[in-house]
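> Below: sequence and its predicted model.
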Amino acid sequence: MTTAVLTPRAPAAAGFRAEAAPRAHRAVKIWLYTLAALVVAMAAVGGATRLTGSGLSITEWKPVTGAIPPLSAEAWAQEFAKYRATPQYQLLNEGMSLSDFQFIYAWEWGHRLLGRVIGFAFFVPFLWFWWRGRIDRRLALGLLGLGLLGGLQGAVGWIMVASGLQPGMTAVAPVKLAIHLTLASAIYAGLIWLAAGLGRDRAGGALPARLKTAALALVPLVLLQIALGGLVAGSKAGLTYNTWPLMDGAVIPPASTLFAGTPWIENFFDNVALVQLNHRLVAYALLAAALLHWLDARRAAPGDRAGRRAAGILGLVVVQALVGITTLLLAVPLWAGLLHQVTAMLVLGMAVAHARLSRTAPAA
């Protein structure tokens, strides 16, 4: 009589073993798309934090203990005292009540808590899938790279907040906000890229090379537009020139307005007229690029899924443009600002998935 000995499954050499079963790919895909959805939620909560003026309500960076909010009247009093010492309180919010402070604190605390949740949702399943052999070496390296970007994103977030706590500052520096938003968008794009490529043959499909190149080129164009949107948000440029298509009676304001500051290079980051104009111009460029790409895909690859994806991108870009115009005309109400930000992430996600799928074919 023999006795079977059960041992845990060991990972393959160097800790990675590819498992090509469709079920394995499906589980990893669900995980990656869930992470991408959490990043979109993070961006939305971050947008709400900015629009409600909540981003400077927590004056310290405590990655571990900061997960616990104030739980007593004494703890709330201590946190409120720290906020009252900030320039934002002294210059903008003097006389704020404790209940008003608790409102803005809740937004910032929720934003930071969601960041911790994303970190947990990334690393724990990553270790599990790695141990079960469902992540090959290439995918693992990509995921580790995104994990490092996530850690950098947390540090950039604190650097951004710290910029708003400096003497005379009542908000974070626009450039740091733009970097924070763009880095989050890049992480989101990386998750979509990896998820869309699972179970695909890297040899590629039969699309013409120019369509593949055009599909890929849309991604950095969308990222540039998101970065410019971060500058608009950080400089509050959306609260000026609330007309469309004209800006103070002109399609393009005079150079004396666009380059009023010195040195001239700083106008690209701090001059609300130039910041808003650049956001408008890249929006027009993105709309034209999406339209031309769709027309080319219809002609060069009739009946191919690439054409339908190109049509989806064009539709989302049109919706995003309309939402952006509405947001501008209404002087950035909370609901419109958040819708504009979330739709931008949807455009980016669709563009990344389209670029990835256009370069691959279903695995045999």
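Happy to help now that I have it.

> CA atoms for contacts and neighbours, from now on please.
Fine.

> What segments of this structure are strands?
For the chain, applying DSSP state E gives strands covering 200-201, 361-362.

> Show residues contacting the last one.
So the one you mean is strand 361-362. 199, 200, 201, 202, 203, 204, 205 (CA atoms under 8 Å, 6 or more residues apart in numbering).

> quick one, which of the strands of the chain is nearest to residue 154?
Taking CA to CA, strand 200-201 is the member of the strands of the chain nearest to residue 154, at 32.2 Å.

> Can you tell me what sits against that closest one?
Residues outside strand 200-201 that contact it (CA under 8 Å, 6+ apart): 360, 361, 362, 363, 364.

> most surrounded residue in those?
Neighbour tally across these (other CA atoms under 10 Å): the maximum, 21 neighbours, falls on residue 360.

> Quick check: it touching residue 207?
No - with contact defined as CA atoms under 8 Å, residue 360 does not count as touching residue 207 (9.5 Å).

> give the contact list for the closest residue to residue 38 other than its chain neighbours.
Leaving aside its sequence neighbours, residue 38 sits nearest to residue 118 (CA to CA, 6 or more residues apart in numbering; 6.7 Å). By CA under 8 Å, 6+ apart, the residues touching residue 118 are 35, 38, 39.

> quick one: which of these is nearest residue 122?
residue 35 (7.1 Å).

> ok, the closest one - how many residues close by?
Neighbours of residue 35 using other CA under 10 Å come to 21.

> how close does it sit to residue 43?
Noted for residue 35: a distance of 12 Å to residue 43, by CA to CA, to the nearest Å.

> try it against this one:
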Amino acid sequence: MAQKRSIFEEVGADTRPVPPATPGLIDRGQGGARGAIRMWLVLIFVLVASMIVVGGLTRLTDSGLSITEWKPVTGALPPMTDAAWSEEFAKYQASPEYQLQNKGMELAAFKSIFWWEWGHRQLGRVIGLVWALGFVGFLAARKIPAGWTGRLLGLGALGGLQGAIGWWMVSSGLKGEMVDVASYRLATHLGIAFVILGLTAWYVLLLGRSEAELLQARRAREGKLFSLSTGLMHFAFLQILLGALVAGIDAGRAFPTWPDMNGQFFPADAFYVPGRPLWAAFFENPGLVQFMHRMAGYLLVAFGVVVYLRGRKSAHGATRTAFLAILCMLILQMVLGIVTALTAAHLHVAITHQLGAILLWVLILRARYLSQYPVAGSIREGTQ
């Protein structure tokens, strides 16, 4: 006979223990060593940024052609004896730069420029080694998150390509009557460096949050702002390439006046390069190259203002702050560019201008990231 039940009995009551919920199903099998890989990429980012700065100093000190051979392995060791130094110096003395520009240079002066170029190449080897050890280690330990193996391998491939492009650039200054490297090759070399730097920064930002957090954040994506910041990123990259063309032919030292260029808005003989076709002036005429860099700088700042005005309307406080930082850095970078021109590319000013380009590049990428993956603020904490 069935037992009578109380009308107040809770329906479906079950005294058995309920197992705890298992959160993070999206990240299951995808997490890997996100934190460790992120720190490894931060190290690579710092090394690549240092590489760009050392490369700039190598160019500004006219040291880039001091080593006339490409020896990726054996070149890691510098000359150890007087005889080795004499042999290295003799190779440089056979180069066009020595014959046409540095005739009579003594061994002590040669050593000074040699160390800049050797240090630049050595830093490249260090970056390659850090990448290889990290990638192989994480891969062997099966700690790379799902979908990240190709991205991390791609960074290494770009690094290897960059080494080859570096020699392609240097070799252009070791033949004919060239006393500098070809400016378009220098621009390619610097451009790839900023691509590597940008990808590394983007990966560091992505690894700062879990896949589930990124998926949740993307639901609040600000598409228009993301598109504008992407356009600003491309424009800034173009300006970086133009800056490399300026550095490649020492155009920054040719017109130490502002806002005019030696008394003119548009420089005289801007399309003239002896013995070269008209198109070559866009790469080899100092006046035209610097004019393009100046005009692009003004337009970049103007576009940056437009992007900021849109960014300040974002519903997310972190995003608004990120676009304000871009605007401030754009203005500072323009001032640094003007001072660089007025001082005829003084070493310290010019390298500070290059550092400004790195910082601006990263700030644009961060604002773009926050447009794609906004950080939700809190009204209670005043971060909305």
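Okay, I see it. Not measured: the values here are computed from a predicted model.

> Tell me how the two chains score on TM-score.
Put the two chains on top of each other and the TM-score (TM-score structural alignment, normalised by the length of the first structure) is 0.89; 342 aligned residues with a CA RMSD of 1.8 Å.

> As a markdown table, the strands of the first structure with distance to residue 237 of the first structure would be great.
Formatted as a markdown table, the strands of the first structure follow (distance: least, CA to CA, whole Å):
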| stretch | distance to residue 237 of the first structure |
| --- | --- |
| strand 200-201 | 43 |
| strand 361-362 | 43 |
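
> Give the equivalent position in the second structure for residue 167 of the first structure.
In the second structure, residue 167 of the first structure lines up with residue 176, judged by TM-score structural alignment.

> I'd like to know how far that match sits from residue 71 of the second structure.
Going from residue 176 of the second structure to residue 71 of the second structure by CA to CA gives 22 Å.

> so who does the residue nearest to the spatial centre of the first structure touch?
Centroid-nearest residue in the first structure, with CA atoms, centre = their mean: residue 185, separated by 2.9 Å. Neighbouring residues of residue 185 of the first structure by CA under 8 Å, 6+ apart: 223, 226, 345, 348.

> what residue of the second structure takes the place of it?
Structural alignment (TM-score structural alignment) places residue 185 of the first structure against residue 194 in the second structure.

> same question, residue 28 of the first structure
Superposed on the second structure with TM-score structural alignment, residue 28 of the first structure falls opposite residue 37.

> follow-up on the earlier one: for the contacts of residue 118 of the first structure, which pairs are in contact in the second structure too?
Among the contacts of residue 118 of the first structure, the contacts conserved in the second structure (both residues aligned by TM-score structural alignment, their matches' CA atoms under 8 Å) are 35, 38, 39.

> what's the mean distance for the longest helix seen in the second structure versus the first structure?
Counting by DSSP state H, the longest helix found in the second structure is helix 107-140. Comparison of helix 107-140 of the second structure with the first structure after fitting gives an average deviation of 0.8 Å (mean CA distance after the TM-score superposition for the first structure).

> Onto which residues of the first structure does that helix map?
Alignment of helix 107-140 of the second structure against the first structure: residues 98-131, by TM-score structural alignment.

> Name the residues of the matching stretch that come out as buried.
For stretch 98-131 of the first structure, the buried set under the neighbour-count rule, 16 or more other CA atoms under 10 Å, comprises 101-102, 104-116, 118-119, 121-122, 126, 129-131.

> again with stretch 168-179 of the second structure
For stretch 168-179 of the second structure, by 16+ other CA under 10 Å, it's 168, 169, 170, 171, 172, 173, 174, 179.

> Also stretch 154-169 of the second structure?
Across stretch 154-169 of the second structure, burial judged by 16+ other CA under 10 Å covers 155, 156, 159, 162, 163, 165, 166, 167, 168, 169.

> Relative to residue 199 of the second structure, which of these is nearest.
For those, the nearest to residue 199 of the second structure is residue 155 (7.8 Å; CA to CA).

> how about that closest one, what's its partner in the first structure?
Aligned counterpart of residue 155 of the second structure in the first structure: residue 146 (TM-score structural alignment).

> can you check residue 350 of the second structure too?
In the first structure, the residue paired with residue 350 of the second structure is residue 337, using TM-score structural alignment.

> out of everything not next to it in sequence, what's closest to that match?
Leaving aside its sequence neighbours, residue 337 of the first structure sits nearest to residue 327 (CA to CA, 6+ apart; 6.2 Å).

> from memory the one you found sits against residue 334, does it?
No - Residue 327 of the first structure is not in contact with residue 334 according to CA under 8 Å; the separation is 9.1 Å.

> And those two? Which one has more around it.
Shown here are residue 327 of the first structure and residue 334; by other CA under 10 Å, residue 327 has more neighbours (22 against 15).

> Residue 223 of the first structure versus the match of residue 350 of the second structure, what's the distance?
According to CA to CA, residue 337 of the first structure and residue 223 of the first structure sit 18 Å apart.

> what are the ranges of the helices in the first structure?
Assigned by DSSP H, the first structure shows helices spanning 22-51, 73-84, 87-91, 98-131, 137-164, 174-197, 209-235, 255-258, 267-270, 272-300, 305-329, 334-358.

> Tabulate the ones you listed (JSON lines), appending distance to residue 248 of the first structure.
Output for these, formatted as JSON lines (distance: least, CA to CA, whole Å):
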{"stretch": "helix 22-51", "distance to residue 248 of the first structure": "24"}
{"stretch": "helix 73-84", "distance to residue 248 of the first structure": "38"}
{"stretch": "helix 87-91", "distance to residue 248 of the first structure": "30"}
{"stretch": "helix 98-131", "distance to residue 248 of the first structure": "34"}
{"stretch": "helix 137-164", "distance to residue 248 of the first structure": "30"}
{"stretch": "helix 174-197", "distance to residue 248 of the first structure": "23"}
{"stretch": "helix 209-235", "distance to residue 248 of the first structure": "17"}
{"stretch": "helix 255-258", "distance to residue 248 of the first structure": "11"}
{"stretch": "helix 267-270", "distance to residue 248 of the first structure": "18"}
{"stretch": "helix 272-300", "distance to residue 248 of the first structure": "10"}
{"stretch": "helix 305-329", "distance to residue 248 of the first structure": "13"}
{"stretch": "helix 334-358", "distance to residue 248 of the first structure": "22"}
